[in-house]
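J.: Here is a sequence together with a model predicted from it:
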Amino acid sequence: MSGADHVVYVLECADGTLYTGYTTDLERRLAEHDAGDGAKYTRGRTPVTLQHHERYESRSAAMSREYEIKQLSRRQKERLIGLE
């Protein structure tokens, strides 16, 4: 893999909720979410819209950032992705 292949992303689901995830192939993962084959949480909440993504050089850095984002409040997440 080349550099920055680890992606942390934030989706807005059809019901207005936010979902944060990690992938090495953002386009494929978005298609999986929209097809109902993504995370259990996003099934039944499609379509999803990509609101934010960040690329990292290592899996560990991306996973740490995913955890950080998941700990944020809804308001803090909205600020991060520019919805506020």
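T.: Received the coordinates, thanks.
J.: can we go C-alpha only for contacts and neighbour counts from here?
T.: Noted.
J.: after the lengthiest helix in the chain, next one along is what?
T.: In the chain, assigned by DSSP state H, the helix with the most residues is helix 59-71. If you walk from helix 59-71 toward the C-terminus, the next helix or strand you reach (DSSP states H and E) is helix 74-81.
J.: Figure out how far that next one is from the centre of its chain.
T.: 13 Å (C-alpha atoms, centre = their mean, to the nearest Å).
J.: ok, structure two:
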Amino acid sequence: MIACYILRCADLSYYVGSTRNLEHRLEQHASGMGSAYTAKRLPVELMWFAEFDRIDDAYLLEKRIQGWSRAKREALIAGRFNDLPALSRKKFPRAAG
């Protein structure tokens, strides 16, 4: 299975990755051998994943999600897909006038 995934770390931060074998990758993260980031923030918990036929599709989504705000990641995890477009909009301060 090729997957893009989101882990929640012990410090409540999120880690986004992609892999050809999700089960094996989760074992690596849990053992502290998955990444330097997650190794310092154990335990980790799988919060969300999506399956793909091609690794490049999973990787592209990984990179996109890595640029998202925490609120947008949490909307994805919760399945609140209708909230995603609004969470993409930049909030600019109003000009005094």
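T.: Alright, I've got the coordinates. Here the structure is a predicted model, which means the values were calculated and not measured.
J.: And the longest helix of the first structure against the second structure, how far off on average?
T.: Compared with the second structure after the fit, helix 59-71 of the first structure shows a mean deviation of 0.9 Å (mean C-alpha distance after the TM-score superposition for the first structure).
J.: so that helix matches what in the second structure?
T.: Aligned using TM-score structural alignment, helix 59-71 of the first structure spans residues 55-67 in the second structure.
J.: Mind giving me the packing neighbours of the longest helix of the first structure?
T.: strand 6-12, strand 18-23 (3 or more C-alpha pairs under 8 Å, 6 or more residues apart in numbering; DSSP states H and E).
J.: what angle do that helix and strand 6-12 make?
T.: If you take axes from the mean of the first three to the mean of the last three C-alpha atoms, to 10 degrees, helix 59-71 of the first structure sits at 20 degrees to strand 6-12.
J.: Report the distance from helix 59-71 of the first structure to the chain centre.
T.: So, by C-alpha atoms, centre = their mean, the centroid of helix 59-71 of the first structure is 11 Å from its chain's centroid.
J.: Now it: buried residues?
T.: Arg59, Ala62, Met63, Arg65, Glu66, Ile69 (16 or more other C-alpha atoms under 10 Å).
J.: now, the most widely separated pair of the residues you listed?
T.: Arg59 and Ile69 (15.3 Å; C-alpha to C-alpha).
J.: hmm, back to that, dump the buried residues of helix 59-71 of the first structure to CSV, plus distance to Glu27 of the first structure.
T.: Listed next are the buried residues of helix 59-71 of the first structure as CSV, based on distance: C-alpha to C-alpha, whole Å:
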residue, distance to Glu27 of the first structure
Arg59, 18
Ala62, 17
Met63, 18
Arg65, 20
Glu66, 18
Ile69, 20
